[in-house]
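Engineer: Have a look at this fold, sequence not included:
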């Protein structure tokens, strides 16, 4: 977070300081704390602590023999936290709060030379443009073997704000959050591993703020544009009238892209990850980063075989007419593997099938099994059919479905599962494919 971004965060949260505890955050921090094993006597660092909701829960867990420290950049939030501490001075004698940019912990004198048993970051990771680098910085203050816990948003959580972020990116404007990378549990797991941590678990916490799921009409985009840009734009990102006019058109466009059958679905969930720093203080390297084969696959007759040194990702169910026709079913499920991790060991019966100018498909001529597809505009990645993966060779956990695409072409006899995955009438790259 640059100093300008820190200033924007202060603007964004300062006005919310005195009613922050009246929101869903109080209940969510209790659920967050319940997923971490904090022991009496431990030292805990709570970053982006806000009003201390999580910090005080952690202080209760470590007891009088432990120590809990909260750090936040917003003065108003810390004034509320200090007020709560003064109400119970004896109970919270071992709780301290410091103001500072959590991407510059080295500037906080009280933290110099210290390492902690547990570090937590609740409802804040999406504020940072490079989450892996942020976590690497924070875990410099984590003891070897120590625990790190953090959450990130579901891609359909708080839809109006997510759309606003997309609009700002298209206009090359800065917003005080960065949510686009957080697509599923695997996204958060990958960020934690990229930061050198060994992931214990990543779970989906549903009903974060209590509403579960809700549907908006596609025509409601203007209401949310007015609310978020005209009324709530505290950081004044869209202060210029010309920019607002451009933003209005883009907001409508991005909102409509999310609609399926005239409805935009919002999902009240987040992903929560708990990871550890290796006990020897080294940097953890995920097995998918090595050259070890983590799964094999191929067609039914064996004429096409492949191996992968990378875990599957981006599981997508495609309902387009081509996938339906080729599979003889209602859809084809795909997953992604980087080309440098994929090795085809047998290709004697593999042939290429060109059904459009956008992608090449390949299949087995021996048994007719579809194998995969490569989009021309997506270099370095191959989409493999999920059914081609040999489960008895697989070392890991199949990621959850990330998205259902081309729903406007879905066969009427197919029911899309209510699995919380993203739903698109076309495809995320529809613009590049020339699809309206």
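Structural biologist: Looks like it came in fine. In this text, all values refer to a predicted model and were calculated from it rather than measured experimentally. Numbers count the residues shown, from 1 in each chain.
Engineer: When you work out contacts or count neighbours from here on, use the C-alpha atoms and nothing else.
Structural biologist: OK.
Engineer: Surely residue 338 touches residue 384?
Structural biologist: No: Residue 338 lies out of contact with residue 384 (C-alpha atoms under 8 Å); the separation is 10.6 Å.
Engineer: what about those two, which has more around it?
Structural biologist: residue 384 (25 against 17; other C-alpha atoms under 10 Å).
Engineer: any idea which element the more buried one lies in?
Structural biologist: According to DSSP states H and E, residue 384 maps onto strand 381-385.
Engineer: Can you list the buried residues in the biggest helix by length in the chain?
Structural biologist: In the chain, taking DSSP state H as the definition, the longest helix is helix 241-257. Within helix 241-257, the residues that count as buried by 16 or more other C-alpha atoms under 10 Å are 244, 247-248, 250-252, 254-257.
Engineer: Show residues contacting the strand holding residue 384.
Structural biologist: Strand 381-385 is touched from outside by 332-339, 370-375, with contacts defined as C-alpha atoms under 8 Å, 6 or more residues apart in numbering.
Engineer: just the buried members of these?
Structural biologist: Buried members of these, scored by 16+ other C-alpha under 10 Å, are 332-338, 370-375.
Engineer: Could you find which two of the contacts of strand 381-385 are furthest from each other?
Structural biologist: Greatest spatial distance among the contacts of strand 381-385 (C-alpha to C-alpha): 332 and 339, at 20.5 Å.
Engineer: this is the other structure I want to compare:
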């Protein structure tokens, strides 16, 4: 599939999620990373790895259940750190991160969908999150200065990129030496069939664009990362099956925790 076609399809899918959620409507498959219920599904979010306190402790409308893990917990954030969230959506993970880094820290959310940026900025204003900002941009070309960030988090977004190695090179560019990535994402555990790879709905749904684990490791190494850990969560195939529109994608992909340090 052509890069522009894929990117436009992804942007359109998530713009619809933002607009319908803001209007108080269900959107698409509500238990998937490209659909959202009109009200937060606490049990589903607990299945993704969030605590009930985390889910209930953030302003309504920020959490649309669009992830596949809990990168803020994985990152072990500390007060005063500068954090970038790739594909920040309505701002849920950014707001969780903001609490962890405190008033002396700062969180920057990056999203390529204007509707999501508008929603996130409104949520930040409503929740009085003064140490969070949202910037419109593509994760392949981050609007962030070189060597300025302590931690990069991301939740089920890397797989949506049409150029994953470029995203990881950008992570290496903006991180300080010794900075780290903590990413929850969908990875390919075996070769995806062509019928899945070529399905735009499954691409927007975080499955068709999943990177094989060995390629992901090689891209991280090429981008200058060390101490790479890719921990596949086999149990996540259970909820991915609910995303997959009977495609059988859960046989080929699973969620993983991805950690690495800039050397």
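Structural biologist: Okay, I see it. The structure presented is a predicted model; accordingly, all values stated were derived computationally and were not measured.
Engineer: Return the member of the contacts of strand 381-385 of the first structure nearest to residue 112 of the first structure.
Structural biologist: Using C-alpha to C-alpha, the contacts of strand 381-385 of the first structure come closest to residue 112 of the first structure at residue 338, 40.6 Å.
Engineer: ok, now how distant is that closest one from residue 33 of the first structure?
Structural biologist: Distance from residue 338 of the first structure to residue 33 of the first structure, counting by C-alpha to C-alpha, to the nearest Å: 36 Å.
Engineer: Same check on residue 304 of the first structure?
Structural biologist: Counting by C-alpha to C-alpha, the gap from residue 304 of the first structure to residue 33 of the first structure is 48 Å.
Engineer: So which of those two has more stuff around it?
Structural biologist: Legend: neighbour count by other C-alpha under 10 Å for residue 304 of the first structure and residue 33, higher for residue 304 (25 against 18).
Engineer: Double-check that one against residue 370; I have them as touching.
Structural biologist: No: between residue 304 of the first structure and residue 370 there is no contact under C-alpha under 8 Å: 10.3 Å.
Engineer: Show me the common contact partners of the two, please.
Structural biologist: What both residue 304 of the first structure and residue 370 touch, as defined by C-alpha under 8 Å, 6+ apart, is the set residue 364.
Engineer: What about residue 207 of the second structure, how many residues nearby?
Structural biologist: Here the number of neighbours of residue 207 of the second structure (other C-alpha under 10 Å) works out to 32.
Engineer: got the contact list for stretch 220-240 of the second structure?
Structural biologist: Contacts of stretch 220-240 of the second structure (C-alpha under 8 Å, 6+ apart): 31-32, 165, 168-169, 172, 187, 213, 217, 249-251, 253-263.
Engineer: same thing but 7 Å
Structural biologist: 168-169, 172, 250, 254-263 (C-alpha atoms under 7 Å, 6 or more residues apart in numbering).
Engineer: ok, now stretch 200-207 of the second structure?
Structural biologist: 6, 9-10, 13, 33-34, 156, 159-160, 186, 196, 208-209, 249, 253.
Engineer: quick one: the helices in the first structure?
Structural biologist: Going by DSSP H, the first structure shows helices at 3-14, 25-34, 53-62, 75-87, 131-138, 159-170, 185-194, 221-225, 241-257, 321-327, 430-433.
Engineer: what would those look like in JSON lines with distance to residue 69 of the first structure?
Structural biologist: Shown next, in JSON lines, are these (distance: least, C-alpha to C-alpha, whole Å):
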{"stretch": "helix 3-14", "distance to residue 69 of the first structure": "20"}
{"stretch": "helix 25-34", "distance to residue 69 of the first structure": "15"}
{"stretch": "helix 53-62", "distance to residue 69 of the first structure": "7"}
{"stretch": "helix 75-87", "distance to residue 69 of the first structure": "11"}
{"stretch": "helix 131-138", "distance to residue 69 of the first structure": "14"}
{"stretch": "helix 159-170", "distance to residue 69 of the first structure": "30"}
{"stretch": "helix 185-194", "distance to residue 69 of the first structure": "22"}
{"stretch": "helix 221-225", "distance to residue 69 of the first structure": "37"}
{"stretch": "helix 241-257", "distance to residue 69 of the first structure": "40"}
{"stretch": "helix 321-327", "distance to residue 69 of the first structure": "54"}
{"stretch": "helix 430-433", "distance to residue 69 of the first structure": "47"}
